[in-house]
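*Asks:* Okay, structure incoming, though there's no sequence with it:
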């Protein structure tokens, strides 16, 4: 199947600093692909290059089988068959909602432009605001209008740049759910940029994690969360507890129990990553002392509880103190000072060579 969009060997520099480094990326018809990474990793620059808003320096950009950017070639954005939704929505303040959506439909007659614009506004639930101006709308309403404007010309691909960053958490959840269904109904391929891993997992069929201008891992949300290829990727999908130590007899010793190692040589320094939900705490039975922890604080986070734990461990007469987090399902709020036993969930433990990050 021919990709709707392909970035091939794309590199880009600003003032001699390479911000995109030999990036190759495909998006299939109807697919939602998220570029995920920290600020400054190059994801927005990659999106702007795909859109034609940033002149290509190295590599190629193809829409279907047509090269739209390459050596000596730079097709303007309006000729690429794309829809754009920016972080600030970029609605025209002097045009009402209807005219904002109709703006990109200049090839049609006035009556057709109006009807197509109203159709898209109905799809996003904003037809009743057709005569209002952007300043009269909430952030969520502006976001819906921006999406309607992007979808109105029936583009082959939609490009979204941090589209929910200006919304509060409750509104963000509702809007992104609506947007996901609208995108899937439209059949357009979608490239979305975000720094929010939960947002990427909610929206994406496939995620490409970027770091320092490069894609470091690519795959489904499930594969990236359950099978990260580095401590960086594991840590980017949520808070983690991290330990370092040498591999000995196929394990790395940690203050909360041994972590099994399969593919690192004996004596290798390793980083052990344990998600908070992988640290299960249970009642400390009489006579038990191994892997005991002292509760510092407990906090209810809604669907789960976060328990702050203090652990002391040591050998050869030295003692080291550790502060860990355990995330338990539901309401689990042991009092500060309670002693609990820690059990590791092997499915939430990841081990990598220490020097890689």
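*Replies:* Arrived safely. Since the structure is predicted, the reported quantities are computational estimates derived from the model, not experimental observations.

*Asks:* From here on, just use CA atoms for contacts and neighbour counts.
*Replies:* Fine.

*Asks:* next one: the longest helix seen in the chain to chain centre, how far?
*Replies:* Assignment by DSSP state H gives helix 169-186 as the longest helix of the chain. Centroid separation between helix 169-186 and its chain, computed with C-alpha atoms, centre = their mean, to the nearest Å, is 15 Å.

*Asks:* State the next helix or strand along the chain beyond it.
*Replies:* Next helix or strand after helix 169-186 toward the C-terminus (DSSP states H and E): strand 189-194.

*Asks:* Please work out which residues outside that following strand touch it.
*Replies:* Here strand 189-194 makes contact (C-alpha atoms under 8 Å, 6 or more residues apart in numbering) with 4, 27-37, 43-44, 47, 156-162, 183, 200.

*Asks:* So which of those sit within strands?
*Replies:* Using DSSP state E, the subset of the contacts of strand 189-194 located in strands is 27, 32, 33, 34, 35, 36, 157, 158, 159, 160, 161.

*Asks:* Quick check: the fourth one vs residue 231, distance?
*Replies:* Using C-alpha to C-alpha, to the nearest Å, we find residue 34 at a distance of 20 Å from residue 231.

*Asks:* okay, these two: which has more neighbours?
*Replies:* Here residue 34 and residue 231 are set side by side on neighbour count (other C-alpha atoms under 10 Å), and the busier one is residue 34, at 30 against 20.

*Asks:* Hmm, residue 184 and residue 30 touching each other?
*Replies:* Yes: using C-alpha atoms under 8 Å, residue 30 is in contact with residue 184, at 6.6 Å.

*Asks:* try it against this one:
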């Protein structure tokens, strides 16, 4: 395996608080990788490190096999493109904005036109080449920002919440673009999102962050609280576990291991809660249900199960799951 990045003993400390604590993380080259976590989990802080726009308080980062101790050299800098959550374009046309990026990277002017056209073609935005940047829609702005980033042909593309503030159509267009760039352009693409389903669907591998730390637990149905004698108290619900941990503060439940019923089940499952169905959403070939049981649960079922249960928004349902389905950390 060839690594794009290797991180060792990384800590980022801000205002005497550790906001990122990563003992070890290896990111493979030429893969699409999603960085998952809630707001404040440390996703942007990690992307800042990978883009080398900030430095860790402790630890070391290796880029393409080379340890980075000081600033990047020009070749290393041009190998990385970073697109912020709210990309900014200068006044002038789309062509002008992308051309400026090429100039800053030291690309010879004779190559500008062809590189700009190729980059815009890759994001299905050729028709925008002479449009004023100030007139672009949110979706167009994101696509042009990506075109600007890939115009100088970096090896690594970093994107912070690229799907935020986009409508469904714009989101789907951007998903296709990232898939094509990953599969056809041999790039390492790392993007952050708080939408776990989107991250899993697009990426070949995922990084899960909770309060600045890596976790292998699914980032759905995560609750905060305290555990005592295998009983986890969220402050709103008490959930039975099989954990012997005494200091755990988080709990996660796999959404595929929760059973939905219209009535309380006569079962050995120790966790059963009544709630109200507040959302039904398609997620690929499955259906995601959001259910309010004082805490908000996400449940994955098949479309056939949805029909059989005859569920609709506002329905009263029961959730049931085994204590062994609960991960405490």
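*Replies:* Happy to help now that I have it. Worth saying up front: this structure is predicted, and the values here are computed from it rather than measured.

*Asks:* what's the TM-score for these two chains?
*Replies:* Between these two chains, after superposing, the TM-score reads 0.74 (TM-score structural alignment, normalised by the length of structure 2); 303 aligned residues with a C-alpha RMSD of 4.1 Å.

*Asks:* before we move on, back to that, show me what counts as buried in the longest helix of structure 1.
*Replies:* Buried residues in helix 169-186 of structure 1, counting neighbours by 16 or more other C-alpha atoms under 10 Å, are found at 172, 175, 176, 179, 180, 182, 183, 186.

*Asks:* Determine the three-state secondary structure at residue 53 of structure 2.
*Replies:* With DSSP: H, G, I helix; E, B strand; the rest coil as the basis, residue 53 of structure 2 sits in coil.

*Asks:* What distance do you get for it to residue 276 of structure 2?
*Replies:* As for residue 53 of structure 2, its distance to residue 276 of structure 2 is 45 Å (criterion: C-alpha to C-alpha).

*Asks:* quick one, which of these two is more surrounded?
*Replies:* Per other C-alpha under 10 Å, whichever of residue 53 of structure 2 and residue 276 has more neighbours is residue 276, with 18 against 11.

*Asks:* Provide a list of residues in contact with the more buried one.
*Replies:* For residue 276 of structure 2, the contact set (C-alpha under 8 Å, 6+ apart) comprises 291, 292, 293, 314, 315, 316, 317.

*Asks:* Can you get me a residue count around the residue lying closest to it once chain neighbours are set aside?
*Replies:* Spatial nearest neighbour of residue 276 of structure 2, chain neighbours left out: residue 316 (4.7 Å); criterion: C-alpha to C-alpha, 6 or more residues apart in numbering. The tally of other residues near residue 316 of structure 2 (other C-alpha under 10 Å) stands at 18.

*Asks:* Residue 316 of structure 2 against residue 275, yeah?
*Replies:* Yes: counting by C-alpha under 8 Å, residue 275 is a contact partner of residue 316 of structure 2 at 5.8 Å.

*Asks:* For burial, what's the neighbour tally of residue 68 of structure 1?
*Replies:* The number of residues packed near residue 68 of structure 1 is 20, by other C-alpha under 10 Å.

*Asks:* Just the element for it, please.
*Replies:* Under the criterion of DSSP H and E, residue 68 of structure 1 resides in strand 66-70.

*Asks:* try residue 18 of structure 2
*Replies:* Under the criterion of DSSP H and E, residue 18 of structure 2 resides in strand 17-28.

*Asks:* Mean deviation, that strand versus structure 1?
*Replies:* Comparing strand 17-28 of structure 2 with its match in structure 1 after superposition yields a mean distance of 2.1 Å (mean C-alpha distance after the TM-score superposition for structure 1).

*Asks:* Touching that strand from outside, list them.
*Replies:* By C-alpha under 8 Å, 6+ apart, strand 17-28 of structure 2 touches 1-13, 42, 45-46, 188, 211-214.

*Asks:* same thing but 6 Å
*Replies:* The contact list for strand 17-28 of structure 2, computed with C-alpha atoms under 6 Å, 6 or more residues apart in numbering, reads 2-13, 212-213.

*Asks:* Just send the residues you listed back as a markdown table, with distance to residue 108 of structure 2, secondary structure and neighbour count too.
*Replies:* Conversion of the contacts of strand 17-28 of structure 2 to a markdown table gives the following (distance: C-alpha to C-alpha, whole Å; DSSP: H, G, I helix; E, B strand; the rest coil; neighbours: other C-alpha atoms under 10 Å):
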| residue | distance to residue 108 of structure 2 | secondary structure | neighbour count |
| --- | --- | --- | --- |
| 2 | 31 | coil | 11 |
| 3 | 30 | strand | 16 |
| 4 | 27 | strand | 21 |
| 5 | 29 | strand | 19 |
| 6 | 32 | strand | 19 |
| 7 | 34 | strand | 19 |
| 8 | 37 | strand | 16 |
| 9 | 40 | strand | 14 |
| 10 | 38 | strand | 21 |
| 11 | 39 | strand | 20 |
| 12 | 38 | strand | 22 |
| 13 | 41 | strand | 14 |
| 212 | 41 | coil | 21 |
| 213 | 43 | strand | 16 |
